[in-house]
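S.K.: Predicted model and sequence below, questions to follow.
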Amino acid sequence: MTEWSIGAVFDAVAAAVPDRTMTVCGDRRSTFGESALRTRRFANFVAARGFGEHTPRHRLDRWECGQDRIALLMRNDRYLDALIGCVQARVVPVNINYHYTAREIRELLAYVRPRGIVYHRSFGPVVAEAAPDDVELLISVDDGSDATEPAGTVAFEDAVRLGDADRVIATTSDDVVMLCTGGTTGRPKGVLWRQSDLYVSSMNGADHDSAVALHDLARMTGQVWFAVSPLSHAAGIMTALAGLLAGQTVVLYDDRNPFDPRIALETAQRENAALMTIVGDAYAGPLVREMRARSYDLSSLLVLGTGGAATNPQHKRQLLELLPHVMLVEGYGASETGGMAFGRSRHGAEVETFAPGPGATAVSQDRTRFLAPGDTEIGWAARIGRVPLGYFDDRAATERTFPEIDGQRMAIPGDRASVDADGTLRLLGRDSLVVNTGGEKVFVEEVEEVLRAHPGVFDALVVGRPSPRWGQEVVALVCPRAGEDVTDVALRQVCKLELAGFKVPKEFIFVAEIRRLGNGKPDYRWAAKRVVPGVAEEIGA
């Protein structure tokens, strides 16, 4: 069997279904054939300026990158064209979260060290402030903004026009993609994936003998996949490419404006989406409220996927009540593992655990053995097989997160898990978020779930803070629903009914809004600062 690069897979699919709509974003539509020509021209424009591989993969350690990098500071429109154009030029695309501040973007770019940046025009001032001095190529994508751009910037359409339309650059399965982690609890890291490993483990791909299998697959597909989550995050990239590389039509949310559940549902209805993917409660709650307020014809929808952040059981039940014909699939994974386990629920048959996909497993606390079904130990979620090479420019973190057990290299992203008797994984939460209080461990997601289920609570985050008595104590940030009079006494009572005493928050802090990152994940760094006395006044609610 032959391993494939992402660019080679895309070319094969585009050749099979050139007239099929590939992407829809707002008013812009593009067929596979149109995008194939556009990405080839863009790749040749970049390659003609000397971008590409400079050190073969076999000469490098796992945490090293021998290819030039281009940072993508982009909204969803044209994102896939830029990404595919990069990999076709043997250049490493790097996702940059445009919700970061200029300071955070500057620090991330200093770490990634890109030779080029592709950005939407409205981010021009940020690029001018944050781009390293040695960046050689700036390319802007028109988003209707009249923002000032740095001198020497090339328009994306000009780059496409100037690129060779015929030359096909030979790529390899060892070419890499870098996925920056979400930075939920710390500074983002760049995860280095071999393209063939990412394609197989996270995009429903396989090692094909020839392009014939890809042609046949593309001609058999043609569903519409609606990726509501932003492509500036790994989960969005994986979902969109999984559909695109199988020949599906991928609808992208037009994120020039903030998420609006009415627009999302109108888009799903208009495009007859069969699959719709969201990110946890930040999307699920608004969708539930909108579907209760207005009627939508979502009869074409077969699967609603959610991942990247927790989805409250209450929201799951409500979504399935509103969409009884739909399967709700909760995905578990990380930039370091790809999608590795899935919980599949239907109306009246909700599940709490995750069925492991290929290579998904759990290892013991000391990382010396694999956990067997029914093992009572709480260990670590892990994946073996086709996993990333490591973290860019970080040997220590690479060896810690991608160790070997019984001669097998694996990815252990830091989530605690156990294995139920039926072999499914029970996810307990990120270890870095565990609160150690009085010798007991509290997984914050468990407390958050109880709080978010309260009818008067719109959103909640739970973190630990230093305590002279307990070492750490559990504190909850709570955003009440509009018009609801929720008290700490009532919330404490609810928690006592559902949780052990040591898990009940010592304090409830009411805020006007729970801050979340651009992908819908909770901003635990903000929350940790918010609960420290004296800091709250400085950063506001």
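M.R.: Yep, it's here.

S.K.: okay, CA-based contacts and neighbour counts for the rest of this
M.R.: Will do.

S.K.: next structured bit after the longest helix seen in the chain?
M.R.: The helix that spans the most residues within the chain, counting by DSSP state H, is helix 32-47. Using DSSP states H and E, the next helix or strand after helix 32-47 towards the C-terminus is strand 69-73.

S.K.: re the thing from before, contacts for the longest helix of the chain, please.
M.R.: By CA atoms under 8 Å, 6 or more residues apart in numbering, the surrounding residues in contact with helix 32-47 are 10-11, 13-15, 17-22, 81-82, 84-89, 159-169.

S.K.: try this one next to it:
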Amino acid sequence: MTDFKGFYDNILASFASHPAIIYGDEVITYRELDERTNRLAHAFLDLGVKRGENIGIAEYNTPAFLETVAASWKIIARAVTLNFKFKEWELKHVIEDAGMTTVVFNEDIADRMINLRPELPGVRNYIIIGERRVEGMHNYHELVNSKPATRPQVPWESFRPDDIVVLMYTGGTTGYPKGVIYTHDQVLSAPLEAMIRNFAGGLADLAKAPRHVFEGIEKTLRIPGTARVLPWILSRPATRKALAAMGKRAGPFILKSPDPVIRTMLRGMAKLTGGKVRVLLASPMMHAWAYNHALIGMIGGFTSIMLPSKSFDVEEMIQAIEKHRANVLVAVGDGQCRPFADALDRAAAEGRRYDLSSLLVILSSGMALSVDVKRRLLDHLPQLVILDVLASTEGHYISVTPYTAADRELEKTVFRVTDMVKVITEDGREARPGEIGEVAVAREHQGSSGYYRDPEKTARTYRTVGGKTYIFTGDMATVDEKGRIHLIGRGSGCINTGGEKVFPEEVEEVINRHPAVELSGVTSVPHPRWGEAITAVIQLKPGASATDEEIISWCKQHLADYKAPKYVLFVDELPRLITGKVHYREIRKMVHEKYERGEIPDSGA
């Protein structure tokens, strides 16, 4: 049986001379990553971290983030993502919910952690990444540099099949952040199987890609003849059938193979792909989309490219693609791809050209990728394959739609019903064409186990239909006659703004605490970059006054900035149901009518 810790140790050894992380101008090989994470693992042990404990990590996309993850694996503990944008109460909720005993965090949130410290008796160790020093807290770099680079020996057993290896917090589909569980066996099988199965489903479309795509793959792999042979291979029904079968068997193969077989396989992978697969993580790793691909990179021997800036800078991203020859870009829909397309348009208009010939794939999820943006990117980069991915923290890769320059129609993203992905109606059956239901993915092979210490929320999201357990995503959709899934919105009312999930209730709760506010209702309007822009409709108390700026500032004082409204509308009286609750349907109707009339701008912050 394959042990995850042993598997990862074999990755570090097989890819030792190849780059694991590129951060600005710093290149860290797998050998160096091994030594750095050994030092941090020793530090964790000396601080009293025990088997199975949760270590919080609130950090930008830096080597320290992945070092914390890998070091936790080495001592049979686990790193748990923390959103560095969270306010104090939000951080407190996740830290307490996960039962974290150690928190590693960027100095930018040090004041929040200092204020929270008296309220977190369960946290024994605070480790600051950066230059700041705080009494009673450890400095990350000083701590790491003081420890040996030898591999630590732990006095307890390694990971068991049902041990939690990855715990990611997500806004998810049913309320406040919840910890999504991936066990030892799921980590070794779920990502690989989901990717293979979805790749198999898109082979027919990829086989029709223009020659630039295959020439780019040949140049990356440095295997002569790839561009000539690969289209033929992809077009064969036997290839699709073999890959689909592999998608069901890859996990059991890895889990049951003896260590010598795994070592031989990884050495072969290192010769074929070592240093060649370079993934630029444009979105923050504190979210599952980038974090999953960072994890896939760590256990697949890929190179993860990180941008030093603390906020998204499209020019920095383009320069990194050029300089480091990135061939995969992990991005969040229009939020990051629209500025990318705009930058390419500007360069073309000015007679400039970027050398982005290495970029072969854009993986997009988290928010919609519009037809206009797809077309512009493919016009500028004909070697590109855009993979529009329906994904979730709970279900990993759910469905993938590929687009290339050969596609004449780049319709609004649709996905497909398969044996793993269904649209289920309220009464528990598969939706017929035209019916509305909720997208659900079978947990078998590619899903998580449930929510950490929360059986009630687990039962609501992980449900059995027809004898099979499905993960219900919260995405509402219809199915057409061709078996294509058309997304229409979030059933939970969750707002997706720039890939961030925001629940109207938590914004309303803050707004309603403002001394001038009688009642509020929160909805959204379309936004060209962020997908949805949070819009607050407010009824003030008699005789009270407030401005847009005051409400937005108030929200930013009490919530993460991205949860604050971008637009604020004041009304004499909010529409309500007979029960006195806000009538959301009427609010949405009113707001969208104003939007259509141009009374709410279609662009903004």
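M.R.: Sure thing, it's come through. Not measured: the values here are computed from a predicted model.

S.K.: where does the TM-score land?
M.R.: Remark: TM-score between the superposed chains equals 0.76 [TM-score structural alignment, normalised by the length of the first structure]; 455 aligned residues with a CA RMSD of 3.1 Å.

S.K.: where does Ala41 of the second structure sit relative to Glu426 of the second structure, distance-wise?
M.R.: Separation of Ala41 of the second structure from Glu426 of the second structure (CA to CA, to the nearest Å) stands at 48 Å.

S.K.: Which parts of the stretch 351-500 of the second structure are helices?
M.R.: Ranges of helices in the stretch 351-500 of the second structure, per DSSP state H, counting those that start in this stretch, are 371-380, 455-461.

S.K.: Point out the most buried one among those.
M.R.: Mean neighbour count (mean count of other CA atoms under 10 Å) peaks for helix 371-380 among the helices of the stretch 351-500 of the second structure, with a mean of 18.

S.K.: Tell me which stretches of the stretch 301-450 of the second structure form strands.
M.R.: 303-306, 328-331, 361-364, 385-392, 396-404, 414-416, 421-424, 436-442, 450-451 (DSSP state E, counting those that start in this stretch).

S.K.: Quick one: closest of these to Leu91 of the second structure.
M.R.: strand 450-451 (17.8 Å; CA to CA).

S.K.: Off-centre distance for the closest one?
M.R.: 17 Å (CA atoms, centre = their mean, to the nearest Å).

S.K.: what range in the first structure does it sit on?
M.R.: Aligned using TM-score structural alignment, strand 450-451 of the second structure spans residues 390-391 in the first structure.

S.K.: now the strands: where do they sit in the stretch 451-600 of the second structure?
M.R.: So, for the stretch 451-600 of the second structure - with DSSP E, counting those that start in this stretch - the strands run 462-465, 468-479, 484-490, 495-497, 500-502, 517-527, 531-540, 567-571.

S.K.: The longest one vs the first structure, mean deviation?
M.R.: Spelled out, it's strand 468-479 of the second structure. Strand 468-479 of the second structure, aligned to the first structure and superposed, deviates on average by 2.0 Å (mean CA distance after the TM-score superposition for the first structure).

S.K.: Aligned against the second structure, show me the partner of Ser335 of the first structure.
M.R.: By TM-score structural alignment, Ser335 of the first structure lines up with Thr393.

S.K.: For its match, which non-adjacent residue is spatially closest?
M.R.: Leaving aside its sequence neighbours, Thr393 of the second structure sits nearest to Ala288 (CA to CA, 6 or more residues apart in numbering; 5.7 Å).
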